[in-house]
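K.L.:
Mind folding the following:
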Amino acid sequence: MNGPACFASWVDTATEPPQRLPDGIDAALAYMADATGHPVYMRWTLTLLKRGCPSLADAKREHPVVFALLLDHDAAIEYWERGRLRVVAPDRAPAPATVLLRLLKQHRRFRFAPDEPVTLATSSAGTARAAMTAVAISETASPWAGPAVWLAALTPGTDASDRAWLARAGRFANVSPVTNTLGAADDAQAVALFLRERASRSPHTLRAYLAELRRLIRWCDRHQLGPLSDLTRDNLLTYRTSLERTRRTTPATGTTRNQPAGLQATTRARALAVVSSLFRYWLRTGYVIANPAAELSGGAATRDSWTPSRIMPIKVLALCDAVVSDAAPDTMSALVWARRRAIWSLYRYAGVRLAELVWSEAEGLPRLDVDPQGQWTLHVLGKGGKRRSIPLPSVCVPALRVYRLARALPEQPSPFERVALIHSEKRDALGHSGLYDEVKAVLLAAEAQVQPADLTTLTILRAASTHWLRHGYARALVVDHAVPLPVAQTLLGHASVQTTAAYARTDLTQTRAFVEGSFPQRK
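P.N.:
Modelled structure (predicted):
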């Protein structure tokens, strides 16, 4: 292992039969990208970036970190390390062999066996390679290939026949290159391009889309239907009915039983929304000639029935606020403690989503500014790339000032300041997991001050997260202070005012007062 890397000494135990990796570095990287479902090592250039995007503006929006690096360097290296993709300049990137060997050692499905004989079935290997070629696009050919490798996680199984399930085109697929602007020849390519455009900007959205497409594919496989472009309106209506009668496992007994209610309403709505979005995208781009999923989902009805329930009571919030207002623990530096207080204050008093405090170098967001009257405003990049400005209450400002001074920054941000809002000790900015961990640390410290007999408060603190703070912020606006719904919608960044109005259903006090005032008691 200390000499030149021999990748053929590694065996992929998840295939049937097990097979060795290709010996060449490029072939081994391509194999690993397809097997793991994510890119492993890729060298970006401006030519390669422009090849998969209609314009530089699209390239900047879809690959902001890569685009920013290419402004100062001839190339940018994107590689996989410790469960995430990293993008660095070429002089700071590890060697491809180093990245690949590190991943092989960490992944359980790969085993180093240089002397162990491995039976390779030529026909099976050829079929697997053909199926993977039909499903995935080469990583080195174009940036469009990014979402294609996710299809390995999308198919119902891991063998070649399951992977080939998507590599077909049904009766409604449009084979004419004149009107098929998507340029896809089968469902595999069409799904890959759909995921790339609709789900590549958020790992949470991607995870949800993959889960729902897997659910539909498993259902089609059980009923011997498919491919997706072959499904009729009647097939999808039957699928919608099946979601309402899904067999679920009873935790107490481990047995399954039919429940008329099936999946929860929100889960069913999400499943149908993803399917509807897929076929709507295919119809708009000309991949299919008809949309069997038209009006399949009832999104508006779901929003009308949705009521937020994950809201921290005022006494629990006050307990957490008291923890944050204390002095820094002896085991923590003043800078790290000031950062934790600032993070808590922003999630507590700005109602932002978790990802909205993650620094974007390309957009220069999130950032703070102060107007001539000394009022602070937080600017973030919300869902769908929409910018949002959130006025910060005065109670939030002291923690931000202390944190900025601890970082050796001016007490107030300058108009043209371009620095990460929340710093990291290891890199420029704190990411999703770091921000989440800081909030959970506050909740854990508050939990230590609760009596063991107070099980309700302990349960809330253990389950709470950043989104609980967002729900609490929304409820304070809509219920406690009767902020007009359009204003609250703007502050929260909701796409629909119906989502904002749902918070009014969390408390009947205000509604009861309106009713009492409308029908006063007779004297």
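
K.L.:
Only C-alpha atoms from now on, for both contacts and neighbour counts.
P.N.:
OK.

K.L.:
Spit out the contact partners of A199.
P.N.:
The neighbourhood of A199, defined by Cα atoms under 8 Å, 6 or more residues apart in numbering, consists of 205-206, 209.

K.L.:
swap the cut-off to 7 Å and go again
P.N.:
Neighbour list for A199: 205-206 [criterion: Cα atoms under 7 Å, 6 or more residues apart in numbering].

K.L.:
go on, L104?
P.N.:
Contacts of L104 (Cα under 7 Å, 6+ apart): F110.

K.L.:
any idea how far it lies from Y31?
P.N.:
Separation of L104 from Y31 (Cα to Cα, to the nearest Å): 12 Å.

K.L.:
what's the answer for R111, then?
P.N.:
Using Cα to Cα, one gets 15 Å for the distance from R111 to Y31.

K.L.:
Quick test: name the residue nearest the centre of this structure.
P.N.:
For the chain, the residue nearest the mean C-alpha position is H204 (1.9 Å; Cα atoms, centre = their mean).

K.L.:
Would you confirm that that residue belongs to a helix?
P.N.:
Yes. Secondary structure assignment (DSSP: H, G, I helix; E, B strand; the rest coil) places H204 inside a helix.

K.L.:
compare with the first, here's sequence two:
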Amino acid sequence: MSVDETSDEAASPLGEALAEFARHLGAERGLSPHTLRAYLGDLQDLSGYCATIGLTGPQELDVAVLRAWLARQHALGRSRATLARRTAAVRAFTGHLHRRGLIPDDPGVLLGTPKRGRDLPTVITQEQAGRLLDTVDATGPAGLRDLAVLELLYGTGIRVSELCGLDVDDLDTVRRTARVLGKGGKERTVPMGEPAARAVQDWLRAGRPALATEDSGPALFLGTRGGRLHPTSARRIVHDRIAEVGDVPDLAPHGLRHSAATHLLEGGADLRSVQEILGHASLQTTQLYTHVSAERLKQVHRQAHPRAAD
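P.N.:
Below you'll find the model as predicted:
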């Protein structure tokens, strides 16, 4: 919905106030078109709600009306993120009305802000990870590459962009470490297990030479035409190989990273070490995986404990 469309629909004092606020948002606050559309859509919904309960003027807006509208949004299944944005839009609107003298008090300041929920990442179990990696068809150059890609993503927890940026010399298969260039150009060394090191060695010995061309350069992983493997291709490899296994949830490469972090913590790794392995700038980001582990433990408890349902 555009500012002009909002202006055309102004057929009541509240509608006129909304149209004027739309012009204010577009001209004075410099919001992005996306945010402007979202705010105006939220407020148009509020205006429609007010019309259904017989309110036509901005002076009739009070905290009870606003809370009732937000409660209706919640009952309709709106997400926490949507509720938080709609609360922000209403606060901006009522604050503007108060500053313009159209309402004596600002009811928006009395609204609480819904906390944005953070979805827990989807992870696979350790058994599912083992089944995936143990059943990959590693015949031929592409098969050897795909197995090495999966083993490294899960075995090190690195990002798909980091994986595709690896050069041959970045891996030390003897010491079983990888030198990774992460976000912000920060370099870190991550450990990898024996299966990952073995898969990479097999790829380097019997797979990469078959795909390499004069233009391959030092890239560790190559596409079918010999160029550096692109993250899009790596994502397709993960999806396709998981689909071949069956009974394993479909994951993107980041899902294997989530799974690796969760399994490290489930195995007793300390949070700070996992932070270093993943390359997180903040420990708070890594703490998300402790909630994943707790959810998994609760699930096991619910399924196995005789009094879990009490």
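
K.L.:
Strands of the stretch 51-200 of structure 1, start to end?
P.N.:
For the stretch 51-200 of structure 1, the strands defined by DSSP state E, counting those that start in this stretch occupy 76-81, 84-88, 110-112.

K.L.:
buried residues in the second one?
P.N.:
In other words, strand 84-88 of structure 1. 86-88 (16 or more other Cα atoms under 10 Å).

K.L.:
Over to the longest one?
P.N.:
Residues of strand 76-81 of structure 1 classed as buried by neighbour count (16+ other Cα under 10 Å): 76-80.

K.L.:
Looking at the residues you listed, which is nearest Y281 of structure 1?
P.N.:
For these, the closest approach to Y281 of structure 1 (Cα to Cα) belongs to E78, at 28.7 Å.

K.L.:
Tell me which residue of structure 2 lines up with the closest one.
P.N.:
Taking TM-score structural alignment, E78 of structure 1 has no aligned residue in structure 2.

K.L.:
ditto for L69 of structure 1
P.N.:
For L69 of structure 1, the aligned position in structure 2 is a gap, per TM-score structural alignment.

K.L.:
wait, L69 of structure 1 sits on A76?
P.N.:
Yes. Using Cα atoms under 7 Å, L69 of structure 1 makes contact with A76 at a distance of 6.2 Å.

K.L.:
quick one: the helices in the stretch 351-500 of structure 1?
P.N.:
397-406, 432-447, 455-463, 466-475, 485-492, 497-501 (DSSP state H, counting those that start in this stretch).

K.L.:
Where do the strands of the stretch 101-250 of structure 2 begin and end?
P.N.:
Along the stretch 101-250 of structure 2, counting by DSSP E, counting those that start in this stretch, strands occupy 171-172, 177-181, 187-191.

K.L.:
Neighbours of L69 of structure 1, how many?
P.N.:
21 (other Cα atoms under 10 Å).

K.L.:
Could you do L288 of structure 2 as well?
P.N.:
By the criterion of other Cα under 10 Å, L288 of structure 2 has 17 neighbours.

K.L.:
After alignment, which residue of structure 1 pairs with it?
P.N.:
With TM-score structural alignment as the criterion, L288 of structure 2 matches A502.

K.L.:
V402 of structure 1 versus the residue nearest to the centre of structure 1, what's the distance?
P.N.:
Taken as Cα to Cα, the span from H204 of structure 1 to V402 of structure 1 is 33 Å.

K.L.:
What is the equivalent residue in structure 2 for M132 of structure 1?
P.N.:
M132 of structure 1 is assigned no aligned equivalent in structure 2, the criterion being TM-score structural alignment.

K.L.:
for L29 of structure 1, same thing?
P.N.:
L29 of structure 1 maps onto no position in structure 2 when the alignment is built from TM-score structural alignment.

K.L.:
distance of L29 of structure 1 from V65 of structure 1?
P.N.:
Relative to V65 of structure 1, L29 of structure 1 is positioned 22 Å away (criterion: Cα to Cα).

K.L.:
the more surrounded of those two?
P.N.:
Summary of the neighbour comparison: L29 of structure 1 and V65, criterion other Cα under 10 Å, with L29 having more neighbours (23 against 19).

K.L.:
The more buried one: which element?
P.N.:
With elements taken from DSSP states H and E, the one containing L29 of structure 1 is helix 25-36.

K.L.:
Just the buried residues of that helix, please?
P.N.:
Taking 16+ other Cα under 10 Å as the neighbour-count basis, helix 25-36 of structure 1 is seen to contain the buried residues 25, 28-36.

K.L.:
just how off-centre is that helix within its chain?
P.N.:
Relative to the centre of its chain, helix 25-36 of structure 1 is centred 24 Å away, using Cα atoms, centre = their mean, to the nearest Å.
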